[in-house]
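Student: Pasting a predicted model and its sequence here:
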Amino acid sequence: MENVIEFHGVSKSFETFSIDNIDLQIKQGYTTGFIGPNGSGKSTMIKFMMNLLQPDKGKVSVFGLDYATHEKEIKNRIGFVYDSNIYYESLNLKDISKIVAPAYKQWDNKQFNKYINQFELPLNKSIKNFSKGMQMKASIAIALSHNAELIIMDEPTAGLDPTFRRELLDIFQEFMVNEGKSIFFSTHTTSDLERFADYIVLVDKGEILFHQPMDKLQEQYVLVKGSTDLLDRDTEAHFIYIEESQGIFQALSKDAGEVQKVFEDHVVIEKASLDEIMFYMKSAHRNGGN
């Protein structure tokens, strides 16, 4: 099995938003970062992966299986971390673990208690009295305690302090040491993905703008800064999107060598961060580029 998740011609229409004919293949054994602005369709696509929402047309498969005939098997092999609490707020973690454990064939109570201790979570305190960060840690502990083959996460580091975020990424890297394990990671904290993801999917307004290896993105995309006097129809063609302010332009390009050749030492060329790539690609998509 080469792909752990596959979308084939997936479409869904809502009153103010639509996803149209999406094709997407997520490789098994890698960490895929899923980025895009709010309202871009990320949560909708994650709901398709979890069978919480069905497309109007097209097909979604997980582990090469479809939900129509293999829902229990698929969900048994997935660990899911949502961006808000999905458990009964009146229950404590001890009770929740007793309810959740029978649903998974490979639930590991020893592993669960290890994460509870590591994350310093109280077993006998009601979830409703947990902070947002504590609720997220609880979801992560449960997701990692049943030998899941695929972890799907929607904003898993929301509400977590930077120190714990770093610790959490180390835990995910340990998880990925096991051959065949996969992570699909939706987040606005792109700095986490820069040190952790193998692939990046950028989505905007229900369209996939790119799906590329992280190292290729870091090699290809550059931010170029210079005087607007340097811009004309020919030179602008080397950029994906250009911003201008007070006689200075800043633009995203995929070809540092060509930009260097055209502008020589009249511009400053810097590596573009994932945040900058997302911003300029989204702007180009919404404004038709330059």
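Tutor: Thanks, I have the structure now. Residues are numbered from 1 along each chain as shown.
Student: contacts, neighbours, all on C-alpha from now
Tutor: OK.
Student: what residues are up against residue 115?
Tutor: When contacts are counted by Cα atoms under 8 Å, 6 or more residues apart in numbering, residue 115 touches residue 141.
Student: one more structure, for comparison:
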Amino acid sequence: MSNLLEIRNISKSFGNKTVLKDVTFNVPSGSIVGFIGDNGAGKSTTFKTVLGLISKDRGTVKIFGKENLNKHAKSKEEIGVVFDAMNLPAHLTIKQLNKVFGKLFGSWDQDNFYRLVNSFSLPIDKKVNKFSRGMSMKLSVAVALSHNAKLLILDEATGGLDPSSREELLDELKSFVSKSNGGILLSSHIMSDVEKIASHLVIIKDGEILLNEEKNKVLESYAIVDIDEEQLTLLNKDIVVAKRDCGSYFSVLVSDKQKLLNGITAKTISIEEMSVFLTRSEK
């Protein structure tokens, strides 16, 4: 499986504050990578660095195998981007936006755009600045899905949507990947969305990647065990991902519950529980 996006050891500081520390992960073709982390963890800075909106201090970013995205106009057209704050011209209507994007993108798909607009129940003659946040996010996703992009970079794209609208949008994202063999990098605070559609998980804390794994492996092999200090010393160190000192016992996240000692009971874990555990634990 080829990688649409390869991020290698990117680091970024603003003054004395380091916001990214050797961040490394891929977005393979045919994958949806759930990018998880608290506010301020480094998700948006990673996105902006990938897109060349801010400079990185070191490391490499390759999109479709190429560095320096700004030098490759054709490649830029093959990327669909949705940020938490909408970046569409606020004074235009959907009908007017369609004409603008028809001239802007050589591969603009008007039929698909209007299909999505109708599916998302968006008014075509209403100015964008009159849209609710949820409507604005749906419009941004409709645009991103309508110029034959290969890679989607979505920052909180399901924010502000009711459960029914989120379900509909997630179905469109899954359909995009299955039909085009494209890839999606998706950040979201809604763990049920990530768990529903992601094929890979990347968890970031304080600018550092804590987990980079296929979702199925996490759900099948990862677990939490509550053990005493003696059991902790006997535990295979290779499977310890993170631990928390709970006073009278230790709570430990392990990457392979099959390698646990007899007598230790493993608790299955959801993506949300694992995310919270990792971001509040010792490495």
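Tutor: On my side now, so go ahead. From a predicted model like this one, the values you see are computed outputs, not experimental measurements.
Student: Need the TM-score from the superposition.
Tutor: TM-score for the superposed pair, counting by TM-score structural alignment, normalised by the length of structure 2: 0.89. Supporting figures: 277 aligned residues with a Cα RMSD of 2.2 Å.
Student: Please give the number of neighbouring residues around residue 56 of structure 1.
Tutor: Number of residues near residue 56 of structure 1 (other Cα atoms under 10 Å) recorded here: 12.
Student: where exactly do the helices run in the stretch 1-150 of structure 2?
Tutor: 43-50, 73-77, 94-104, 110-119, 133-144 (DSSP state H, counting those that start in this stretch).
Student: highest average neighbour count across those helices?
Tutor: helix 133-144 (a mean of 22; mean count of other Cα atoms under 10 Å).
Student: My read is that residue 6 of structure 1 contacts residue 60, right?
Tutor: Yes: using Cα atoms under 8 Å as the test, residue 6 of structure 1 is close enough to residue 60 to be in contact (5.7 Å).
Student: Structure 2: matching residues for the helix or strand containing residue 218 of structure 1?
Tutor: When elements are assigned from DSSP states H and E, residue 218 of structure 1 belongs to helix 214-220. On structure 2, the counterpart of helix 214-220 of structure 1 by TM-score structural alignment is residues 215-221.
Student: how far apart are that stretch and its match in structure 1?
Tutor: Once the two models are superposed, stretch 215-221 of structure 2 sits on average 0.7 Å from its counterpart in structure 1 (mean Cα distance after the TM-score superposition for structure 1).
Student: hmm, who's touching that stretch?
Tutor: Contacts to stretch 215-221 of structure 2, defined as Cα under 8 Å, 6+ apart, come from residues 195, 198-201, 255-258, 268-271.
Student: same thing but at 6 Å, please
Tutor: Stretch 215-221 of structure 2 is contacted from outside by 199, 200, 201, 255, 256, 257, using Cα atoms under 6 Å, 6 or more residues apart in numbering.
Student: gap between the fifth one and residue 212 of structure 2?
Tutor: By that I understand residue 256 of structure 2. Noted for residue 256 of structure 2: a distance of 15 Å to residue 212 of structure 2, by Cα to Cα, to the nearest Å.
Student: ditto for the first one
Tutor: Per Cα to Cα, residue 199 of structure 2 is found 11 Å from residue 212 of structure 2.
Student: check the fit of the helix ranked longest in structure 1 onto structure 2 and give the mean distance.
Tutor: In structure 1, with assignment by DSSP state H, the single longest helix is helix 162-177. Compared with structure 2 after fitting, helix 162-177 of structure 1 has a mean deviation of 1.3 Å; criterion: mean Cα distance after the TM-score superposition for structure 1.
Student: any idea which helix or strand comes after that helix?
Tutor: strand 182-186.
Student: And the helix or strand just after that following strand against structure 2, how far off on average?
Tutor: The element immediately downstream of strand 182-186 of structure 1 (helix or strand, assigned by DSSP H and E) is helix 190-194. When structure 2 is overlaid, helix 190-194 of structure 1 sits 1.4 Å from its aligned residues on average, using mean Cα distance after the TM-score superposition for structure 1.
Student: If you count contacts, what does helix 190-194 of structure 1 end up packed against?
Tutor: Under the contact criterion of 3 or more Cα pairs under 6 Å, 6 or more residues apart in numbering; DSSP states H and E, helix 190-194 of structure 1 touches no helix or strand at all.
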